[in-house]
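Undergrad: Could you work out the structure for the sequence below:
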Amino acid sequence: MAIGFALANSILIKAPRGSIIIDTTESIDSAEKILEAFSKTVDVGEIKAIIYTHNHADHVMGAEAFLRNSSKNVEIWAHEMLIDQMERYLVTSDTIFRRAIRQFGILLPKPYHINSGIGPEVRIDATFGYIPPNRLLKRDESDEIIAGLRVKLVHIPGETPDQIGVWVEEWKAFFCADDFYRSFPNLYAIRGTPSRDVMKWAKSLDKIRALRPKYLIPSHTKPIVGEEEIYNLLTKYRDAIQLVHDQTVRWMNKDMHPDDIARRVKLTASLKTDWLTEYYGSVFWSSKAVYAHYIGWFDGDISNLDPLTRDERSERIIQLAGGAYYANLAARKALVNDLRWALELSTHVLNVHPTDTEAKSIRLEALKAFAARQTSANSRNYYLTTALEQAGLIDTHIPKQRQISAVNSMKPATLFNLFRFKFNIEECGHLTDIAEFYFPDYKEYIYVQIRNGVILVENSKEKQNHLTVNLTVKVTWEKFREFVLEQSSPIVTWMKGDLTVDEGLFKLRNFMNCFEKSKTS
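TA: Predicted coordinates for the structure are as follows:
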């Protein structure tokens, strides 16, 4: 088992007919170091299978490194939902990337970055080597023989809906993915995740408890040995999850505001163990996530049904204070014993006066003071990264090279579907157009329709003659990706004869200008 090489662990199982890898970490670089370390410890032999426990990048992106010297018929196992879950990430990838930079402290200088919560660090310059699964778990559990070893693959939704665990009954060993680790669980991730069904998580832990494993091997932090200890730890872990859920629902049904509920919900003394210390997840955030899971964004306060915008509220608060000068005086005073108000008030000033140096100074001090008080690495990293962003010392946008790597790994339909979220409706919402893109190297047509302010994308192996097309483009997929990444010019490509546009380059330019470009660092 490799711990400390990456954010997640990677696990090697020596099976009768070869090796099995459970989880591959977030990059080829980390996976290569792990494979080298494994090889110095055991005879790795041929890797016959990889098991992805779930879709998160720190579990799937290093696969290529493990398979370079293996045969082509390697089994790659995952839950059937994994691919859809990964594609869902692409929808919000721009903002999720920036927020993940903050949560994991990826850009924090070494003196400030202690760790990334449940692992040492996440590297921003990671190289990706994800390989899609070719074996899918489609049931609640399935008995399989993998590399000659009899295992049971078990669906254990928790941190993600597609999560699977591995039970080796012969060894009384359960590989529990991210359903258990040495911290209060991350029932909500501040980088931005869909609401996690926390009671499904608790029930997954019940599944594991029922097996009475002697060895519990998580994909983060160290394994645990001992049937009774494991059973007792799992019991407290699942009870902590249920407590947060049930007590949140209790107060929710009394029409209490989610902020007040989150302050009220606490673990009992019996649950305050080292295994449930809030190093990674937070009871406070988790309670808010449970509320949102059941009720959504509206907190029931009628004044929040059609509220002022953020900037409008900030402007009025500053007016009540007597102006920015007096708001800053109050914020500076609050730094002594009311950090929340100092941070909020200085933020209000900056929303209206973005260059106010005194408000910037106060907010910076508040952020650093908040960071110093945190137990959770996630919140500490987020406060410190936000402080450095405000100071102009770091840029959390996706690096250009990482964008290039991502785009180059996409198929035409995947990339064009992302255009939907880049459509500039203010400039092009009045248009009614259909564009046909033909990629001869893929032998695939992509049709992009602008209609009623939305983008519709259809891919086909055949030309759709029934459509009234306003723009007809023929180019290789490689060249088109270069256009998107601004690595080459359509004009130069057209002059070389590698691009055909029936309606002319001006029409293509106008069409592509309807889609915003992602900002990179």
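
Undergrad: Could you use CA atoms for every contact and neighbour count after this?
TA: Will do.

Undergrad: Now name the helix or strand holding Glu458.
TA: Using DSSP states H and E, Glu458 sits within strand 454-460.

Undergrad: same question, Ser518
TA: Ser518 belongs to no helix or strand when assigned by DSSP H and E.

Undergrad: That one: how many residues sit nearby?
TA: With neighbours defined by other Cα atoms under 10 Å, the count for Ser518 comes to 12.

Undergrad: Let me know the helix or strand that the residue nearest to it when sequence neighbours are not counted is in.
TA: Using Cα to Cα, 6 or more residues apart in numbering and skipping residues adjacent in sequence, the residue nearest Ser518 is Asp94, 7.4 Å away. If you go by DSSP H and E, Asp94 is part of helix 93-104.

Undergrad: what residues does the very next helix or strand once past that helix touch?
TA: Sequence-wise, the next helix or strand downstream of helix 93-104 (DSSP H and E) is strand 135-137. For strand 135-137, contacts defined as Cα atoms under 8 Å, 6 or more residues apart in numbering pick out Glu75, Ile76, Trp77, Ala78, His79, Glu80, Leu153, His155.

Undergrad: The same query, at a cut-off of 6 Å, please.
TA: With contact meaning Cα atoms under 6 Å, 6 or more residues apart in numbering, strand 135-137 is reached by Ile76, Trp77, Ala78, His79, Glu80.

Undergrad: Likewise for stretch 314-322?
TA: Ala324, Ala327, His348.

Undergrad: Name the residues of it that come out as buried.
TA: Applying a neighbour-count criterion of 16 or more other Cα atoms under 10 Å, one finds Ser314, Glu315, Ile317, Ile318, Ala321 buried in stretch 314-322.

Undergrad: one more to put side by side:
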Amino acid sequence: MPEKSEYVEPIEPSAAVAEANRKVAEATSAADEKDGRDFADASRFQIAPPDVPVIMSRKDPEKVVWDFTAYDFLDPDLRAQMPSVNGSLHRQGELTAIAGLFQVTSCREYRIYQVRGYDLSNMTIVEHDAGLVIIDPLACYETAQAALRLFRDKTELTKEQRPVKGLIYTHCHVDHFGGARGIFAELGDPADPGVPIVAPDGFLEHAISENVYAGPAMARRAQYMYAAQLDKGPMGQVGSGLGLTISTGEVTLIPPTHYIGGPQYQPVPKGSWSGSYVIPWRPGLYVFEEFGFPLVLQLTPGTEAPAEMNIYFPDARTLCIAENATHTMHNILSLRGAQVRDAHAWSKYLTEAIQTFGKETDVLFASHHWPVWAEAEHEEPGGKLSNERILEFLNKQRDMYGYLNDQSLRLINDGRTGIEISEELQDLPPGLRDHWYNRGYYGSMSHNLKAVYQRYMGWYDGNPAHLWELPPVEAGAAYVTAMGGAEAVVDQAQQAYDRDTPDGYRWAAELLNHVIFAAAAEDGSPLAEPQVTRAKELQAKVFTQLGYGSENGTWRNAYLTGAQEVVNGPQPLIVSQSSSDLIRSTTLDQYFSALARSVDGPTAAEQHLAPIALNWVFTDAQGAATGEKCTTTLRNGVLVFVEGGDRFVELPAATVTLSRQTLNELAETPGFEENFNKAVQAGKITLEGERAQEATDAVFSTLTLPDPKFAIVTPRQRN
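TA: From the prediction side, this is the model:
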């Protein structure tokens, strides 16, 4: 393989990219002069800015997990002076960089605050006489702890005066639960078991499936999406559109105690509806009153998250719209990877929210960005409020997701593929695109349309030529040979690059990708090192120009991270999505399902022709049986789990007795087999069976470790 290149960044923006960005910057600045309400709203009712320059890791005092000073360059006065940043994305970064403690609204019963700019998401604090209710405690322990500390310092409300009396997760993404334990740090870390922790039904299942099952792959791809390795600045990371970036601290989770939509909480029947809830009754609404004031909840499954809910505060005429409506076009499919979201359901639930809460909402806030307030109809003090701006925001967001879904389906049924649809529909209609909150800062028109196609039609476009394609290395080698060799291909890519147009860059990226992957081909003569180095250096330039021109924050991050890695190789992973709390929160089914995904199936099937069954018996911390048991059987390269025990296994190869705590510890550090055997030696696990140790060794030796820094823009190293 070629040695690491000495190619040195930064790469300057091309003339065309710089000019395009300058024009966008001028246009956005002119628009802000005419209507500066976004900046006014983002700063409205600010109580205090951040009171520290950085937030440090609690486990590594040398590690910064959040840096408030890193984005000082995001100044509206400097927007037009940064030719390497799309002016519209720069504007979005300026807004999301407005950080600190803000009061959202108040009523006689309580006051609602937000801490913004302390993480990718917002933390909302509802303060009432009995204590605090926290909504969405950010992404990590440290930022949540710092956010609560800011609130206490600036309001002078101590933990004795206003203890934390409740926690709400609006949905199952890590930036909305990862800081849960940081909220209780002031009490010595453990949460009070009497504190209600409220979430939509399905929250825990989806939080675990997203962060454990495919966690390593998502964490690696999140490096591209959020560009954690890049320097913050005009030549690097300028935000992600939904927020600045995601923090890199300790991810925690406290499981919910109350599930809205679960057996505990069912929709309120019409006859039980109270006038104190302000809004008219509609079927499917839930009410939660255990905090001492009513909350009306609307479940919105399958929208921005598979388990999500909106929260209405009747006493304050205020709606928390979770992450279902934000000041950006959101993702139908996240670039880090996830299950495809349902744009139709998203649009439908926004319609339901508008019809349910629209007339009675004077303040709208979300788990990201800044609120929207009703405005006085007249300038006279005490005049009637008009919430037309709130309704317009919700309606336009609803229309956007409906448009993405419906127009994709129209063209699907006309025979278009995902790529063709994204080229044909390059923008929204003027009535939608001309609103900042519908611009593609986080999601994009292009990849969202492809996501809708994927949801309905899958990966295959129906063309048999695409049914059994060569993989990238083999295809690259064949293309390079067919086009006259690597030098000829790179020459053509250089010509495309020199055109200094978006399509020229796109074509150059495709050509160079073939050369870079062809270098790893095993058949045929290897490419000369200078050819590959030249291809990588030019690809870095191509990616950089595409990144500099992107209005979308995650596209910019992906391109600029790719530019760095195509030359320097994959970088170490900065943050892992999995945590001890996530492991502790798994059911046995989830735990062993995750373990099954690390089995080297081909090797296991070849080495173990006969099934190997293990019975697992669980005890409490004192060694007393809990009655919980299960069976795992390795057969045909698959680890099969049966809860309660497999009735077809009469004589297991081994019986494994251990506590659930010990089982959790086996997965908290890499190397399950080694951890298991150490626990046996320490007496934490007992084995029964004539050849029990041999059986467990046979099963656990088939487990593999994921590669936390697998290659993305270069060929992976083959075993």
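
Undergrad: Quick TM-score on the pair, please.
TA: For this chain pair, the superposition-based TM-score is 0.92 by TM-score structural alignment, normalised by the length of structure 1; 519 aligned residues with a Cα RMSD of 2.6 Å.

Undergrad: Can you list the helices and strands that the helix holding Asp94 of structure 1 packs against?
TA: Applying 3 or more Cα pairs under 6 Å, 6 or more residues apart in numbering; DSSP states H and E, one finds that helix 93-104 of structure 1 contacts helix 377-390.

Undergrad: which residues in structure 2 does the helix it packs on match up with?
TA: Aligning helix 377-390 of structure 1 against structure 2 (TM-score structural alignment) gives residues 553-566.

Undergrad: Please apply the same query to stretch 20-38 of structure 1.
TA: The counterpart of stretch 20-38 of structure 1 in structure 2, counting by TM-score structural alignment, spans residues 133-151.

Undergrad: What is the neighbour count of Met225 of structure 2?
TA: With other Cα under 10 Å as criterion, Met225 of structure 2 counts 25.

Undergrad: Wait, it touches Arg556, no?
TA: No. Assessed by Cα atoms under 6 Å, Met225 of structure 2 is found out of contact with Arg556, at 8.5 Å.

Undergrad: Which member of the contacts of stretch 314-322 of structure 1 is positioned nearest Lys474 of structure 1?
TA: Using Cα to Cα, the shortest approach to Lys474 of structure 1 within the contacts of stretch 314-322 of structure 1 belongs to His348, at 51.0 Å.

Undergrad: follow-up on the earlier one: measure the match of stretch 20-38 of structure 1 end to end?
TA: 13 Å (Cα to Cα, to the nearest Å).

Undergrad: what does stretch 476-487 of structure 2 give?
TA: The straight-line separation of the ends of stretch 476-487 of structure 2 (Cα to Cα) is 14 Å.

Undergrad: Secondary structure element holding the counterpart of Gly182 of structure 2 in structure 1?
TA: Aligned counterpart of Gly182 of structure 2 in structure 1: Ala65 (TM-score structural alignment). Using DSSP H and E, Ala65 of structure 1 maps to helix 63-66.

Undergrad: Show me what the residue nearest to Ser518 of structure 1 lines up with in structure 2.
TA: By TM-score structural alignment, Asp94 of structure 1 lines up with Pro216.

Undergrad: Number of residues surrounding its match?
TA: Number of residues near Pro216 of structure 2 (other Cα under 10 Å) recorded here: 21.

Undergrad: for the one 10 residues further on, same thing?
TA: By the criterion of other Cα under 10 Å, Tyr226 of structure 2 has 29 neighbours.

Undergrad: Pull the contacting residues for it.
TA: Thr245, Asn557.

Undergrad: Quick check: the aligned residue in structure 1 for it vs Phe416 of structure 1, distance?
TA: Using TM-score structural alignment as the criterion, Tyr226 of structure 2 maps onto Phe104 of structure 1. The gap separating Phe104 of structure 1 from Phe416 of structure 1 is 30 Å, by Cα to Cα.

Undergrad: Next: Ala366 of structure 1.
TA: Ala366 of structure 1 is 43 Å from Phe416 of structure 1, by Cα to Cα.

Undergrad: Neighbour count: those two, which is higher?
TA: Ala366 (27 against 19).

Undergrad: and the more buried one, what is it in contact with?
TA: Leu339, Leu343.

Undergrad: And what about the equivalent of it over in structure 2, helix, strand or coil?
TA: Structural alignment (TM-score structural alignment) places Ala366 of structure 1 against Val542 in structure 2. Of the three states, Val542 of structure 2 takes helix under DSSP: H, G, I helix; E, B strand; the rest coil.

Undergrad: Tell me which residue is most central in structure 2.
TA: His173 (6.2 Å; Cα atoms, centre = their mean).

Undergrad: what's the counterpart of it in structure 1?
TA: Matched by TM-score structural alignment, His173 of structure 2 corresponds to His56 in structure 1.

Undergrad: any idea what Phe421 of structure 1 aligns with in structure 2?
TA: Under the alignment (TM-score structural alignment), Phe421 of structure 1 pairs with Arg597 in structure 2.

Undergrad: err, Ile261 of structure 1, not the other one
TA: Structural alignment (TM-score structural alignment) places Ile261 of structure 1 against Ile421 in structure 2.
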